[in-house]
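Asker: sequence? don't have it. structure:
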C-alpha cells in the first residue's frame, strides 16, 4: 500500500472510524469487476482510510451486503460512485439502498456525486485519443481526425446531455477536426449512425472513444462496430480506443467526489432531472414516488439472464413488486409485521409471482402502513397484517384490486 499524500491526515481528522464504499455497476465479465476492486484498493492508498467495493448488480458484494460488512467497524461511510453520469442508478437505486442501510445500521452515510464531467477525465480521454492516433499513424495537427465519444446510453436526458458536454469540452482547445457524441443503445444517435454520418465528411481518421469504465460487453460491441465501419469505408481509417479502466487520474475524481460528500457540498443537476422537473416527453417520470418504484423494479430485474451475447442487459423481473414502507412512522404503525406476513403469504401461494421489498418513506406519513404494488401503481394505506392474505390472494394472484385499502393510484 502506498503512503497517503501529505493532506490526508488533516482531511480525515476526527474520523478515525470512517470508511468509503466505492459502488460500481457490476458485470458478468469478472475483469470489469476486478477493475472496480483495483480502484477501491488504490483509493484506499490515496485517502488512507478503508475503501470497500460494492456493485449494483451482476457481481458481489451487493450494496446492502457491503454496508452490513462496514457497520461493525465504521460509524461513518461515504459513498463514492463509479457511475459516469447521473442516471437512474445514481438518482434512485443508490439513494434507496442508502436509506435502507440507514434504517438497518447505526451509520452516518454521506452520498457523493457521480464521476461526471471533470478535467482529469478530459485529460484521460485526450490521452486515449492520442494512443489511437499513434496506432493509426495520424496526427491531429496535420490530418483531419474526427473523434466519437460513445456513451452507454440512458433513458435519462440529463445523463445523455452530459455526454454531449463532455464531447464539446474535448473539442475545445484541441486540434481535432470534430468531436461527436453517440451511444451504444437506448437513445440516439447510435454509434453506427454517427459513424456512417461521419463518412460523408471524409476525415483521414476516426477515433472512437468508448466512454465506459470497464472493458465489458458494451466496450467490445463498440470495437466491433468500429471495425465494421473501417471495413465498409476503406478511405477512412477507424479504430476504437480503450475504456477509462484503472487510470490513476480517476483517483483524482474519486477523491474530489469523496471530499464533496463528506463536507456536504455535493452538486447535482436537479434543474434538468426528469424526476424533479417537467421535461417535454418525460412528463410521466416526474415525482419521487414513481421514480422510487421504478428503481425498486430495476433492482429485481437482472436475475436469471442466460443469453449474454444476444442481450447483455435483458430483464427477467417478477410479475409484481411490492414496496412496504418501513420508515419510522409506518414502522411504529406495524409495517414490519405487514412485511413479514406478505412474504409468508407469497411463499405459501402456488401462483404468486411477486417480490416483497422494504422501502424508505413513500411520502404518505400518517396514512400507513403504506405499501405500493408495481407496475400497477396501486398504493394501499392503513394496511394491517391481516390484510396481507387479501392483497396476495386477490391482487397479486388474480389482479383484483382490494378497493377498500386503496390510498391512491399512479
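Answerer: Done, it's in. A quick note: this is a predicted structure, and the numbers were derived from the prediction, not measured.

Asker: Going by C-alpha atoms from here, please, whenever you check contacts or count neighbours.
Answerer: OK.

Asker: tell me the contacts of the residue nearest the centre of the chain?
Answerer: Taking Cα atoms, centre = their mean as the criterion, residue 89 is the residue nearest the geometric centre of the chain, at 3.1 Å. Residue 89 sits next to 83, 295 when contact means Cα atoms under 8 Å, 6 or more residues apart in numbering.

Asker: then this one, side by side with the first:
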C-alpha cells in the first residue's frame, strides 16, 4: 500500500481488462507462500487492477493454472517476478511457461524483469541492518559493524555478481566497517566461510541479512549458521535479520517492473547472460535449445522434490524427461497424437522412469513432430505416433537410441 512518499502507478487508459500475475518461487512452508499472496493483494490495491499470485513449485496455483484462470477474464496479463535476481527461473523457466500459455490461450502476455538492484531495496536492507544493530546494542557510527548480505546462490554468474553489487552499494555512503556478499549454497563464498573470515578483523558486531523474500527453509539456515558463529566466537556479537518479507517498499519495485513490461522497456543483462554469450567456464550453457531443455528438466525436478531440508538445487527427478513440441507447425504434423501415445506407453511400461510434457517451439519447424529426450540430449524428428512404442521401449527403458529417428544430438 502506498505511503505519502511513494509513487502511485495508475493504469493507462485502454487496459481495462488487464491483469497482473505475480510469480513467486514457492515453498513447503505455507507462511512463505502467504507472503507472496499478501504482496499480490497489496499490489492490487496500489495498481488498481487485478493481481493474482502463482508459483514455480511447491505451492498452488502453478503458473499454467494461473494463466488458465486469467484467460476468461483478461485479454492482457503482465508477469511480475518475485525473483530477486535473473538466474534460470527468470531466464528460462518463466519464459517457457509464458510461451506455453501464449500457445494455449488468447492472451497478450508481457514479461517483466526480476526485482534486481533497486534503491528501494537498498533502503529496506539498510533498515533491516539498523533493526539488528538495535537488538545487539551497537551503533555503526561508534562501533565497528560488519554486514553480510547472504543470497541463495546460483549457477548463474550474472545473478551472483548482482549480489556483490548490492553489497557494495549498501556499503557506499554508510558507516559500516565493511559489507560482504555471501551465499547459502551452490557457489562461493559461503556464509560460513565469510563469517569465519570476518572474525579475523574482530568487529564489534556482525549483522547478517538474509537476502530472500520469504521466511523459508534457507532463511532459517542463515539464522542457524549465524547463531553457531555467535556461539563459537564470543568476542563478536552476531545476529541475523529478517528477510525482505512484505515490506511496502517492495510494492514500488513491483510497480516499476510492471510499468516497464507493459511499455516494452524491460532491460535485461543480456551482455552477461551465460545463455547468450560465451563466459569463461560456462561455454556449454550457450544456446537457446540447450537452455530450454534445462528449464524443462528443472521444472520436472522441482515437481518431484519431497525433502523439506535439502540442499539448494538438490532434487529428486525422473530419470528421463521427454519434451514434445506442440507448437503450430508440429501440431499440424501430428505431435498431439505423439504426445498422448508416449504418455500411454510410459504408463504401460513397468520399468520406465520418465516424464512426458509438451513444449513450445524447439526451433526445428518443418522437421517435426520433434521429440527431445533429456538429459541424453537426443532429438528425434519426423516422429509418428507409431514410433512411441520404440522410443519408450528401446530408449527410455533400455537406453538404446532409435537411430533412424535421430534429428540431432546436444
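Answerer: Noted; the coordinates are in hand. Given the structure is predicted, the values throughout are model-derived calculations rather than measurements.

Asker: follow-up on the earlier one: what's the matching residue for the residue nearest to the centre of structure 1 over in structure 2?
Answerer: The equivalent of residue 89 of structure 1 in structure 2 is residue 89 (alignment by sequence alignment).

Asker: follow-up on the earlier one: now do the SS call for the residue nearest to the centre of structure 1.
Answerer: helix (DSSP: H, G, I helix; E, B strand; the rest coil).

Asker: Residue 68 of structure 1 too?
Answerer: Of the three states, residue 68 of structure 1 takes helix according to three-state DSSP.

Asker: In contact with it, which residues are there?
Answerer: Contacts of residue 68 of structure 1 (Cα under 8 Å, 6+ apart): 101, 105.

Asker: what about it, distance to residue 37 of structure 1?
Answerer: 18 Å (Cα to Cα, to the nearest Å).

Asker: Mean distance of the helix or strand where residue 150 of structure 1 lies to its aligned residues in structure 2, please.
Answerer: Element membership of residue 150 of structure 1 [criterion: DSSP states H and E] is strand 145-151. Taken over the aligned residues, the distance from strand 145-151 of structure 1 to structure 2 averages 0.4 Å (mean Cα distance after the TM-score superposition for structure 1).

Asker: list the helices and strands that strand packs on?
Answerer: Under the contact criterion of 3 or more Cα pairs under 8 Å, 6 or more residues apart in numbering; DSSP states H and E, strand 145-151 of structure 1 touches helix 157-171, strand 178-183, strand 205-210.

Asker: mean deviation (superposed) between the helix or strand just after the last one and structure 2, please.
Answerer: Right, strand 205-210 of structure 1. As assigned by DSSP H and E, the chain's next helix or strand after strand 205-210 of structure 1 is helix 217-232. Taken against structure 2, helix 217-232 of structure 1 registers an average deviation of 0.6 Å after superposition, with mean Cα distance after the TM-score superposition for structure 1.

Asker: for helix 217-232 of structure 1, packing partners?
Answerer: Other helices and strands packing on helix 217-232 of structure 1, by 3+ Cα pairs under 8 Å, 6+ apart, are helix 191-199, strand 205-210, strand 237-240.

Asker: Show me the strands in structure 2, by range?
Answerer: Here structure 2 has its strands, by DSSP state E, at 18-24, 51-55, 76-81, 108-111, 145-151, 178-183, 205-210, 237-240, 320-325, 354-359, 371-374, 378-380, 406-409.

Asker: Helices of the stretch 1-150 of structure 2, start to end?
Answerer: 30-47, 63-70, 88, 94-104, 119-136 (DSSP state H, counting those that start in this stretch).

Asker: I'm done for today, thanks for sticking with me.
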